[in-house]
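Colleague: sequence-free structure coming up:
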């Protein structure tokens, strides 16, 4: 008896160790999932910020392309007539703060505002370096500081002018807009958090501040030389991360409570049905008193007999129920077949492959084919349906696919080779899972 009790104790110990292992595994797995969510969220913030910048710059890009197509903005016209009088209004409508027209080597031809000499300092200093940073599209964007203000500049190449004639070497139109407040004000409405523009550029990336529970994402903004000129810094404290942290702690507590309850249940169950009976048997053997054995009610052999009897009763009941259902189903099928056999119209059914599965008496009379000869035949081979035009056949196919029923007229070629005009109704047959079982066709007598 002592050996059995020791084995039960070992079983409880193993269950405890396994439970602790399960708790540890679930906790570690959930923690790793939370970390993956955090990393994905941080990466999505950078991508979202970049997409918003592209979207906000798309309008000015289109505006610059439209502006460059105006003939009075072309370098040749500007050298002759100067900038148009309404250039300020055009720039304001396009969202630009200034514009510069340069020669191919970035020597300025004209600029607006005329009295702002600082705008010329934002022209690329080296044409060769700038050419390496050109965008794949028409417009190349870069960022440049002017004092403490950040500007977004858009450059587009246009035909140049040599000796007052249009030249294909190319000149440049560079338009800029003030970005510091505008960028922050626009993006803060679309991205929850705090966005700031930093003069000292930082590498692109994201990280999580565990002390403040804040996600920090950095997106660099590049200058004309394809080097970072500034960077955007976004700090967010999403509620979902706080919820995940709370859920992680709650899950750990729930797991500990559940495992503890499970271990208590296992101990009580084993104590009631195994340890206690073993103690009673041991006492009965030591005291030589059979009353201890009679106290073990669950070891009564009648319990097994009753259990076996109930299993047999349930099996017999299930068998009887299946027989009654089968008999009822067979009776109903016979009843339906009897009804169809009395219908004056020809009725036949096919499975989803087109094989005939039912053929009533009226069908025998109409087509001159008995039921045994028709069953298992392909309907389209035994009775060929013909149409006056392909559109009618296409209409039938679409009607069956959409509504499951079709009514109309067509020509049928009988097994003897003769043809008759018929009016038919075809219905789709489905099972309980809406899978197509076949079709039911009702054909009325030929009309003239």
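Modeller: That came through, no problem. These numbers come from a predicted model, not from an experiment.
Colleague: every contact and neighbour count from this point should use C-alpha atoms.
Modeller: Fine.
Colleague: tell me where the stretch 251-400 of the chain has strands.
Modeller: Using DSSP state E, counting those that start in this stretch, the strands of the stretch 251-400 of the chain run over 346-351, 356-359, 384-386.
Colleague: try this one next to it:
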């Protein structure tokens, strides 16, 4: 019984471990799905930030093109008349921090407003390197820090003489536009900030508190990052996903706990307690139980098998009922055969006697206990009176499975009797030989010569 109790305890432990593994696997899968959605959301927000940044830059590019068409900004006119006051209204109307006009060698010709050290440091100093950096388009953009303000600087070619666009001699127009983190925060409905030192972090990074952080590096004219634009934005999708994930994990934990408790209570109620009753019966020498064990009661064996295998109740009960019905039917048939006066005995496919009725005991003078398990042809030697009849009956036996006739039989005590015998071949549902059934009626007895 202790072995069975240990097996039930082991079953409970295994069930608990399997439930824990399943819950852990589902939690890991949901975390992976959460990570994928977070990264997708971060990429989407990063693209939105890039698009907003690009839209603002395109508006500034349009303004720069209009400035490039102004005759007063051509290098030739500025060399003749450099009056900063003529552009005061331009600075008051548009978000421009400075305008610088240089020749092709990047030497400043005019600066509006008055040139400062911060503005001059923002201009490129290597004409050859800047020529390689410039894009194939009409306008080139880069970023530089002027004092504590990050400035987007747009560059466009302007003709040296006003109104002459095909002149090979040309200058460069630099226009600075301040980058405002507050304006970006308002446009994208998030928290944007500018960082002077660019960090070597991935382009997108997601945090688990329902917020998305995206990073956009900003490059200078040497094609080196000079700043980073960071966006921190609450995500309704991530908040909803976090809530769903928490509820789902709690649901799984509760379901697994309830399942383990149910298995534990069920096994204790229907198996552990009966086993304790069995143990107590053995301990106090219950006569009824000990008698069942001593005589190997089949119902008790089925009950023990059912306890050993907790998931086969219906099959075991059906087997028990079927066996009881079969045993009752066999007992009924045996009672009928025991009442007839003809000798009836049966053998298996090897010729070993498996059944021996009362009339057989009387006719052959052999008890049932002595006959069961013996080979029929060795216990009772038979011969046909007519050899021709024997051959014909043998042929019928192999074709039809039945033969009958008058034969002489020598008993174990040496006497010889004459009987009318009928022999039937017993087959199973697949046609395989099970054994033979003998029915004999004594007709005459005579001593052996």
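Modeller: Yep, it's here. Here the structure is a predicted model, which is why all the values come from computation and not from measurement.
Colleague: one step back: could you identify which of the strands of the stretch 251-400 of structure 1 is most buried?
Modeller: Comparing those by mean neighbour count (mean count of other C-alpha atoms under 10 Å), strand 346-351 ranks first with a mean of 23.
Colleague: so where is that one in structure 2?
Modeller: Equivalent residues of strand 346-351 of structure 1 are lacking entirely in structure 2, counting by TM-score structural alignment.
Colleague: how big is the offset of the helix or strand harbouring residue 46 of structure 2 relative to structure 1?
Modeller: Using DSSP states H and E, residue 46 of structure 2 sits in helix 2-68. Here the mean offset of helix 2-68 of structure 2 against structure 1 after fitting is 3.0 Å, by mean C-alpha distance after the TM-score superposition for structure 1.
Colleague: in stretch 75-82 of structure 2, what counts as buried?
Modeller: 75, 76, 78, 82 (16 or more other C-alpha atoms under 10 Å).
Colleague: part of a strand, is residue 157 of structure 1?
Modeller: Yes. With DSSP: H, G, I helix; E, B strand; the rest coil as the criterion, residue 157 of structure 1 is located in a strand.
Colleague: what's around the nearest residue to it once chain neighbours are set aside, how many residues?
Modeller: Residue nearest to residue 157 of structure 1 in three dimensions, not counting chain neighbours: residue 172, with 4.6 Å by C-alpha to C-alpha, 6 or more residues apart in numbering. As a burial measure, residue 172 of structure 1 scores 24 neighbours (other C-alpha atoms under 10 Å).
Colleague: and residue 170 of structure 1, by the same measure?
Modeller: With other C-alpha under 10 Å as criterion, residue 170 of structure 1 counts 17.
Colleague: contacting residues around it?
Modeller: Residues counted as contacts of residue 170 of structure 1 (C-alpha atoms under 8 Å, 6 or more residues apart in numbering) are 103, 104, 157, 158, 159, 160, 161.
Colleague: ok, so of these, who is nearest residue 312 of structure 1?
Modeller: Distance to residue 312 of structure 1, by C-alpha to C-alpha, is smallest for residue 157 among those, at 92.1 Å.
Colleague: and the gap between that closest one and residue 177 of structure 1?
Modeller: Residue 157 of structure 1 sits 18 Å away from residue 177 of structure 1, going by C-alpha to C-alpha, to the nearest Å.
Colleague: neighbour count and distance to residue 140 of structure 1 added to the contacts of residue 170 of structure 1, as TSV?
Modeller: Listed next are the contacts of residue 170 of structure 1 as TSV, based on neighbours: other C-alpha atoms under 10 Å; distance: C-alpha to C-alpha, whole Å:
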residue	neighbour count	distance to residue 140 of structure 1
103	21	16
104	17	15
157	20	9
158	25	13
159	19	16
160	20	18
161	21	21
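Colleague: brilliant, that's me finished.
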